[in-house]
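Engineer: I'd like to go over a predicted model; first the sequence, then the structure.
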Amino acid sequence: MKNQSAEVKFIMTGMRQRRRRWVLVTCLLTILAGILCCAMLLLGNTIYPIQEVIRSLSGEQIAGVSFAVNTIRFPRMLAGLFSGFAFGIAGYIFQTMLRNPLANPNVLGITSGSSVAAVVCITVFHTSNTIVSIASIIGGLITVFVMYLLSRGKSFSIGRLILIGIGIQAMLDAAISYLLLVGAQQDIPAALRWLNGSLNGSQIEELPPLMITVIIFTPIVILLGKDLNMLELGEQMASSLGVATDKTRILLIVSSVLMIAIATATTGPIAFVSFLAGPIANRLAGISFSNILPAGLVGANLVLVADLIGQFAFEYRFPVGIITGLLGAPYLIFLLIRMNRKGEL
């Protein structure tokens, strides 16, 4: 009995330590996101005092400050914060659910589906930004629906889904290249800006769909966090533990796809954020608890940091997607080498 009591006490102590670590990391990531949001509002061609920024955001009209902060910096900050959060959560869900660090929306072709629809609207139909956004959302949803149907078979297969996703991505990327080759010269710059992922030109009236989607679906996926962890153990194990695997998987896929499709429609496909956020969150917070919230915060911080770097670290300004691509590509190479050494490829 004493041995059992000591073991229980040891386990409970470990759980409390891991929970404290999770809470500490989540709080620090939240504070960092707040600091970066402040930096996005304060920094630019002109650095404004924080008092003037606060007065401007509260509705007071200040010459020069109100336009720069309310029209340019504030929408840009919100777009980066919410899109990064959405990319981070969606990437973590796919990587955890499919038990593969390569299984993120970029690799599986979901963002490519949104991109094809957007490029068609820009280069073929010359539609407004609103129509481009709606089409990109529909394109992402159709892509994941086709992937799920093709991978379903007699039973759901993770390997089949990943292979089908990679194949669809290759096909869609080829379609994007073709559209850029045959499109009118004047349409190519707009399409490339969208494809690179950028916060430039973010407008406050375009952000409510993204913000509402993130606010609605984040609590849903957090509530499903325990079931998501069970799915990581495998189909049979999750079912034996009482998880309704098909229902849970569909809810998680729909929630994450809606978030990433609307985020992509708002900012374009910001490269590697969904790929990096989950592994970084797991490394920081540990893997004892669901890291959906830390992954979202990591994604938001990555986008905000990358945008600040793209704006101020170089002689020329670069879109945020180029900076995240530079950050993510080395990690992808490292991950592939490590998985190959372990025999996982």
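Structural biologist: Received it, and whenever you're ready, just let me know what you need.

Engineer: all contacts plus neighbour counts: C-alpha atoms, from now on.
Structural biologist: Noted.

Engineer: F217: what's it in contact with?
Structural biologist: S255, S256, M259 (CA atoms under 8 Å, 6 or more residues apart in numbering).

Engineer: Quick check: the gap between it and V144.
Structural biologist: 17 Å (CA to CA, to the nearest Å).

Engineer: Repeat that for A174.
Structural biologist: Applying CA to CA to A174 and V144 gives a distance of 18 Å.

Engineer: neighbour-wise, which of these two wins?
Structural biologist: Neighbours per residue (other CA atoms under 10 Å) separate A174 from V144, with V144 holding more: 23 against 14.

Engineer: Report the contact partners of the closest residue to the more buried one other than its chain neighbours.
Structural biologist: Closest residue to V144 apart from its sequence neighbours, by CA to CA, 6 or more residues apart in numbering: I110 at 6.2 Å. By CA under 8 Å, 6+ apart, the residues touching I110 are G140, L141, T143, V144, G165, Q169, V257, A261.

Engineer: Ok, G268 next?
Structural biologist: S115, W194, L195, N196, G197, S198.

Engineer: out of these, which are buried?
Structural biologist: Neighbour counting with 16 or more other CA atoms under 10 Å marks S115, W194, L195, N196, G197, S198 as buried within the contacts of G268.

Engineer: Please compare the first structure with the one that follows:
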Amino acid sequence: MTSAVLPSKSLRAASVCLVVAVLILIIAVLGMTIGAVTLSVGQVLDGIAGGKSAFIVMQYRAPRVIVSILAGASLGVAGTFLQGALRNPLASPDVVGITKWAGLGAFLAGLFTPPAWAAWAIPAGVIAGAVAGACVLLAIGRSFGGGIAALALVGVALGMLAQALMQYVMVLVPTRADQSMVWLAGSVYGSTMTDVVALSLWLIACLPFVLIATIRLDAGGFGDDTLVSLGISPGLLRGGLIVVSVLLCAGSVAAVGSMGFLGLLSPHAARLLVGSRARHMVPASALIGALTLSAADLIGRLVALPNEIPAGIVAAVIGGPYLIFLLIKEAGRP
């Protein structure tokens, strides 16, 4: 009976992933029709094939769509690993402060380096901020015994600290605060092929760690005593999952800004649709994250034409009520 159930679950997961992938493709094509010059779907397809609209499509609109797909997928997987590490369905890179520290690093790099250095200074600041936040999180959490609750609470406190530091710096240097706030809200506006290549290379470099983390993710659901009895170090397992989550989150935040709510939404939707097995949940979370961010970017452009609302704000409008729903749901459990 069990052998019959597993193929059924695998078939369901494959079907869900296929449907979500088709939706991503549809939204990607629609997203490339919108801009200062409105294109038809036929013109977009012609541009992709190298036709008359190739310059507009390939240089301006395709990079934006591709970055939203890659960053959304990365944040979805990052949230999955973080929830597995902390055994907490309310955990996400944003909730435990990782995206806020990454944003703080980018914010400081953008403010205190010359504009000509921004192409490398901001990504470096993001990575430095995310790694610094994760190191402090693990160090302080370890001093409290390394428990799951301690890690989660320390993460929330560190996120609040990073947010306060950003606001303090904005008061000190108000001349560049407005520009930085747009980036911190999360936006794929202005993405270029350089961003596509940089984010792609970063995610390819992270891929081996993602595969290893996926294999180990199911074990994260066990208690520490059970893990020890199986010969697995709880601290090493959970710390490793957090590190991979930080790496994925850093690359995404460097490309699109702070959009940590995707790390909360995507794993929950994936768990609901395909179950909690890691081999099903990780690819589903990636696809749902990509769909959510690309759809948020499309909605943000449609509702405010000829202007646009940053995709991070649209995602937060969706994620805020969903977080409240999850809190109520968790509070109602015995």
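Structural biologist: On my side now, so go ahead. These numbers were taken from a predicted model, which means no experiment stands behind them.

Engineer: Need the TM-score between these chains.
Structural biologist: For this chain pair, the superposition-based TM-score is 0.91 by TM-score structural alignment, normalised by the length of structure 2; 330 aligned residues with a CA RMSD of 2.1 Å.

Engineer: can I get the buried ones among the contacts of G268 of structure 1 in JSON lines with distance to P269 of structure 1 and secondary structure?
Structural biologist: Below are those laid out as JSON lines (distance: CA to CA, whole Å; DSSP: H, G, I helix; E, B strand; the rest coil):
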{"residue": "S115", "distance to P269 of structure 1": "7", "secondary structure": "helix"}
{"residue": "W194", "distance to P269 of structure 1": "8", "secondary structure": "helix"}
{"residue": "L195", "distance to P269 of structure 1": "6", "secondary structure": "helix"}
{"residue": "N196", "distance to P269 of structure 1": "7", "secondary structure": "helix"}
{"residue": "G197", "distance to P269 of structure 1": "5", "secondary structure": "coil"}
{"residue": "S198", "distance to P269 of structure 1": "8", "secondary structure": "coil"}
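
Engineer: can you tell me which two in those residues are farthest apart?
Structural biologist: Within the buried ones among the contacts of G268 of structure 1, two members stand farthest from each other by CA to CA: S115 and S198, at 13.3 Å.

Engineer: which residue lines up with the residue nearest to V144 of structure 1 in structure 2?
Structural biologist: Mapped onto structure 2 by TM-score structural alignment, I110 of structure 1 lines up with I98.

Engineer: for A329 of structure 1, same thing?
Structural biologist: Match for A329 of structure 1 (TM-score structural alignment): G320.

Engineer: In the helix or strand containing L236 of structure 2, which residues are buried?
Structural biologist: Secondary structure assignment for L236 of structure 2, by DSSP states H and E: helix 234-256. By 16+ other CA under 10 Å, the buried positions in helix 234-256 of structure 2 come out as 234-235, 237-256.

Engineer: so what secondary structure elements neighbour that helix?
Structural biologist: helix 62-86, helix 98-112, helix 118-143, helix 193-217, helix 224-229 (3 or more CA pairs under 8 Å, 6 or more residues apart in numbering; DSSP states H and E).

Engineer: In CSV: those helices, plus distance to L293 of structure 2.
Structural biologist: Listed next are those as CSV, based on distance: least, CA to CA, whole Å:
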stretch, distance to L293 of structure 2
helix 62-86, 5
helix 98-112, 16
helix 118-143, 20
helix 193-217, 15
helix 224-229, 35
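
Engineer: Kindly compare burial across those helices and name the winner.
Structural biologist: helix 62-86 (a mean of 29; mean count of other CA atoms under 10 Å).

Engineer: I figured L326 of structure 2 hits L90, correct?
Structural biologist: Yes: if you go by CA atoms under 8 Å, L326 of structure 2 and L90 touch, sitting 7.3 Å apart.

Engineer: more crowded one of these two?
Structural biologist: Taking other CA under 10 Å, L326 of structure 2 and L90 do not tie; L90 has more neighbours (20 against 15).

Engineer: Report the buried residues of the longest helix belonging to structure 2.
Structural biologist: What stands out as the longest helix in structure 2, according to DSSP state H, is helix 2-31. Of all the residues in helix 2-31 of structure 2, those buried under the rule 16+ other CA under 10 Å are 10, 12-14, 16-17, 20-21, 24-25, 27-31.

Engineer: wait, what's in contact with the residue nearest the centre of structure 2?
Structural biologist: The centroid of structure 2 falls nearest to L75 when counting by CA atoms, centre = their mean (1.8 Å). L75 of structure 2 sits next to L248, C249, S252, G260, L262, G263, A286, G289 when contact means CA under 8 Å, 6+ apart.

Engineer: where's C249 of structure 2 relative to R333 of structure 2, distance?
Structural biologist: From C249 of structure 2 to R333 of structure 2 the distance is 30 Å (CA to CA).

Engineer: G235 of structure 2 now?
Structural biologist: 27 Å.

Engineer: Same check on V244 of structure 2?
Structural biologist: 30 Å.

Engineer: I'd say S198 of structure 1 and I323 touch.
Structural biologist: No: S198 of structure 1 is not in contact with I323 according to CA under 8 Å; the separation is 10.2 Å.

Engineer: Quick check: the aligned residue for Q169 of structure 1 in structure 2?
Structural biologist: In structure 2, Q169 of structure 1 lands on G159 (TM-score structural alignment).

Engineer: Give the helix, strand or coil label for its match.
Structural biologist: With DSSP: H, G, I helix; E, B strand; the rest coil as the basis, G159 of structure 2 sits in helix.

Engineer: Quick one: residues contacting it.
Structural biologist: Counting by CA under 8 Å, 6+ apart, the residues that G159 of structure 2 touches are D94, V95, V96, G97, I98, K100, W101.

Engineer: Show me which of those is closest to D224 of structure 2.
Structural biologist: Distances from D224 of structure 2 to the contacts of G159 of structure 2, taken by CA to CA, are shortest for V96, at 20.8 Å.

Engineer: Compute the number of surrounding residues for the closest one.
Structural biologist: 26.

Engineer: Structure 2: which residue goes with Q203 of structure 1?
Structural biologist: Counting by TM-score structural alignment, the partner of Q203 of structure 1 is T192.

Engineer: L199 of structure 2 versus the closest residue to that match other than its chain neighbours, what's the distance?
Structural biologist: Distance criterion CA to CA, 6+ apart; nearest residue to T192 of structure 2, sequence neighbours excluded, is P63 at 5.2 Å. Taking CA to CA as the measure, P63 of structure 2 falls 11 Å from L199 of structure 2.

Engineer: tell me the contacts of Q95 of structure 1?
Structural biologist: Taking CA under 8 Å, 6+ apart, we find Q95 of structure 1 in contact with P101, L102, A103, N104, G278.

Engineer: ok, the first one - how many residues close by?
Structural biologist: Going back to what we said before, that points to P101 of structure 1. With other CA under 10 Å as criterion, P101 of structure 1 counts 19.

Engineer: Alright, I will stop here.
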